[in-house]
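Colleague: the sequence and its predicted three-dimensional model are supplied below.
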Amino acid sequence: MEEEPTVMNVTCHTGGCSVGGVTYTVDMYPNAELPTWRAECAQCGQPITDVVPASVS
């Protein structure tokens, strides 16, 4: 059975990025090694370090 994804909010803070400061909600799966959560900006290609669980309403 496939593991359920975790819903996370990710925000790129790379200077000059066209989506800098914009938060996206994405489904993520944990990595076996640290860091557990890894994301890369689809616009600038830089690693995103602002990865937090999404609030569930």
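Modeller: Looks like it came in fine.
Colleague: okay, CA-based contacts and neighbour counts for the rest of this
Modeller: Fine.
Colleague: the chain: strands as residue ranges?
Modeller: 6-11, 23-28, 39-40, 47-48, 50-53 (DSSP state E).
Colleague: deepest-packed of those, please.
Modeller: strand 6-11 (a mean of 18; mean count of other C-alpha atoms under 10 Å).
Colleague: distance to Cys17 for the strands of the chain - can I get that in a markdown table?
Modeller: Output for the strands of the chain, formatted as a markdown table (distance: least, C-alpha to C-alpha, whole Å):
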| stretch | distance to Cys17 |
| --- | --- |
| strand 6-11 | 11 |
| strand 23-28 | 13 |
| strand 39-40 | 12 |
| strand 47-48 | 12 |
| strand 50-53 | 15 |
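Colleague: the structure to be compared is supplied as follows:
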Amino acid sequence: MDEDEPTVDMMLATCRTPGCLMEGVGQVAPFTAYPTPPTYRGWCAECGKPHTDIVPAP
């Protein structure tokens, strides 16, 4: 594996946008970490707002 390749981790992302139909609902999905230390970014598929709650999947 090339050291420049991003790491893919399974993470639990939960929407915390008030009023969103997915508010408080966690979804497990693969996330790519850029750069080191890992930073994960994702957006809610329902409301389109960025996730503020992304943690390692159980």
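Modeller: Yep, that arrived. None of the values given here were measured: they were computed from a predicted structure.
Colleague: what does the TM-score come to for these two?
Modeller: Here the superposed chains carry a TM-score of 0.80, computed using TM-score structural alignment, normalised by the length of structure 1; 55 aligned residues with a C-alpha RMSD of 2.3 Å.
Colleague: what sits closest to Val28 of structure 2 if chain neighbours are left out?
Modeller: With C-alpha to C-alpha, 6 or more residues apart in numbering as the criterion, Val28 of structure 2 has its nearest non-adjacent residue at 4.4 Å, and that residue is Leu12.
Colleague: distance of the equivalent of Gly19 of structure 2 over in structure 1 relative to Arg38 of structure 1?
Modeller: Counting by TM-score structural alignment, Gly19 of structure 2 lines up with Gly16 in structure 1. Per C-alpha to C-alpha, to the nearest Å, Gly16 of structure 1 is found 21 Å from Arg38 of structure 1.
Colleague: who has more neighbours out of the two?
Modeller: Neighbours were counted for Gly16 of structure 1 and for Arg38 using other C-alpha atoms under 10 Å; Arg38 has more, 16 against 8.
Colleague: check contacts around the residue lying closest to Cys15 of structure 2 once chain neighbours are set aside.
Modeller: Nearest non-adjacent residue to Cys15 of structure 2, counting by C-alpha to C-alpha, 6+ apart: Glu23, 4.9 Å away. For Glu23 of structure 2, the contact set (C-alpha atoms under 8 Å, 6 or more residues apart in numbering) comprises Thr14, Cys15, Arg16, Thr17.
Colleague: which of those residues lies closest to Thr32 of structure 2?
Modeller: Within the contacts of Glu23 of structure 2, proximity to Thr32 of structure 2 (C-alpha to C-alpha) peaks at Thr14, which comes in at 16.4 Å.
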